[in-house]
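Engineer: Return a 3D structure for these sequence lines:
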Amino acid sequence: MSDPEDIRKRRPGKTLQARKLRQTETEEEYRLWGDLRNPQLNGYKFMRQAPLGAYIADFLCREARLIIEIDGFQHADNMSDITRTLWLNQAGYSILRFWNHEITQERRAVLDTILAALERRIVQRDDILRFYPAIIRTGKLRT
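Structural biologist: Below is the predicted model of the structure:
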């Protein structure tokens, strides 16, 4: 029997939902995608609107297990975002969040921050940068 919490498991309707989100992207998603697509950021490959378990990540670099989220005002102190972030962190993904205005007004700084996370120069939780690292589970020692 499969694990319902398995992040690789496809959830009904999530692929269709991700396709619709790609077709109705925000201006900020469009701008950032222009910088992330076709391994332009130091060779790192990103996907946009990538289904992960019950959620859809705005941008995902599978190689680095890094999710980039672009947030509008509705995400300020949003409890469902906190729950989502914790679930994705426990699944082994780090999350880096940016506000919409950061994409439009400070894109170079946004790209520098993304690159720092990709290159593991940011590894600890940072509420100012809005970086939430993966929670690494350690297994039992074998004897």
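Engineer: switch to C-alpha atoms for all contacts and neighbour counts from now on
Structural biologist: Fine.
Engineer: buried sites along stretch 38-58?
Structural biologist: Along stretch 38-58, these residues count as buried under the neighbour rule (16 or more other Cα atoms under 10 Å): 41, 44-58.
Engineer: likewise stretch 9-26?
Structural biologist: Of the residues in stretch 9-26, those buried by neighbour count under the rule 16+ other Cα under 10 Å are 14-15, 18, 21-22.
Engineer: Please flag which of the buried residues of stretch 38-58 sit within strands.
Structural biologist: Among these, the residues falling in strands (DSSP state E) are 47-52, 55-58.
Engineer: Among those, give me the pair with the biggest separation.
Structural biologist: Distance extremes for those: the farthest pair is Met47 and Tyr55 at 14.2 Å, using Cα to Cα.
Engineer: what's the straight distance from one end of stretch 54-72 to the other?
Structural biologist: With Cα to Cα, to the nearest Å as the measure, stretch 54-72 spans 21 Å from end to end.
Engineer: quick one more, to check against the first:
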Amino acid sequence: MKPYNKNLKQASRDLRNNMTEAEKLLWSRLRGKQILGLQFYRQKPILNFIVDFYCPSANLVIECDGGQHYTDEGLEADRVRDEALAQLGLKVLRFDNLQVLNEIDAVVERVFEVISLQLESP
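Structural biologist: Presented below is the predicted three-dimensional model:
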């Protein structure tokens, strides 16, 4: 299990109960071990962050990004976050909400490709 801030447990629960439309759609394609039989978790605390989706078997984090992520502050916060997660050996995949809503099949295919590569590498 990856280290996490236990104070984020309630916030994580709240986010699971209030997912965005893009998160709901992507979750419908990740849940139930639909991709290579691997378990995903949603709104999972890791370090001092809550990641949208996490697959421990593939060391993969998936983020659905809304508009706030594309400001200067948002881009910098994501860079710091991705760097911290990378230090734990996690790969972060980012998709913007419109991409998830309009191109879900392509998004799922990309997730499949990345997981396949992650599982091949030592």
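Engineer: Got a TM-score for the pair?
Structural biologist: The TM-score (TM-score structural alignment, normalised by the length of the second structure) is 0.89; 116 aligned residues with a Cα RMSD of 1.7 Å.
Engineer: related to what we said a few turns ago, what is the nearest of the ones in strands among the buried residues of stretch 38-58 of the first structure to Ile7 of the first structure?
Structural biologist: Lowest distance from Ile7 of the first structure to these (Cα to Cα) belongs to Leu52, with 5.6 Å.
Engineer: Just give me the match in the second structure for the closest one.
Structural biologist: Alignment of Leu52 of the first structure against the second structure is given by TM-score structural alignment, with Ile46 as its counterpart.
Engineer: Let me see the contact set for its match.
Structural biologist: Contacts here follow Cα atoms under 8 Å, 6 or more residues apart in numbering; on that basis Ile46 of the second structure touches 2-5.
Engineer: okay if I get those as a markdown table plus distance to Asp72 of the second structure and secondary structure?
Structural biologist: Compiled in a markdown table, those are given as follows (distance: Cα to Cα, whole Å; DSSP: H, G, I helix; E, B strand; the rest coil):
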| residue | distance to Asp72 of the second structure | secondary structure |
| --- | --- | --- |
| Lys2 | 29 | coil |
| Pro3 | 28 | coil |
| Tyr4 | 26 | strand |
| Asn5 | 26 | coil |
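Engineer: Of all the residues in stretch 59-74 of the second structure, which ones are buried?
Structural biologist: Of the residues in stretch 59-74 of the second structure, those buried by neighbour count under the rule 16+ other Cα under 10 Å are 59-65.
Engineer: Now intersect those with the helices, please.
Structural biologist: Among those, the subset assigned to helices under DSSP state H is empty.
Engineer: Quick check: stretch 27-36 of the first structure compared with the second structure, mean distance?
Structural biologist: Once superposed with the second structure, the aligned residues differ from stretch 27-36 of the first structure by a mean of 0.4 Å; criterion: mean Cα distance after the TM-score superposition for the first structure.
Engineer: quick one, helices of the first structure?
Structural biologist: 14-23, 27-36, 79-90, 100-105, 107-118.
Engineer: What range does the third one cover in the second structure?
Structural biologist: The reference is to helix 79-90 of the first structure. Counting by TM-score structural alignment, helix 79-90 of the first structure corresponds to 76-87 in the second structure.
Engineer: In the matching stretch, which residues are buried?
Structural biologist: In stretch 76-87 of the second structure, residues buried by neighbour count (16+ other Cα under 10 Å) are 81-82, 84-85.
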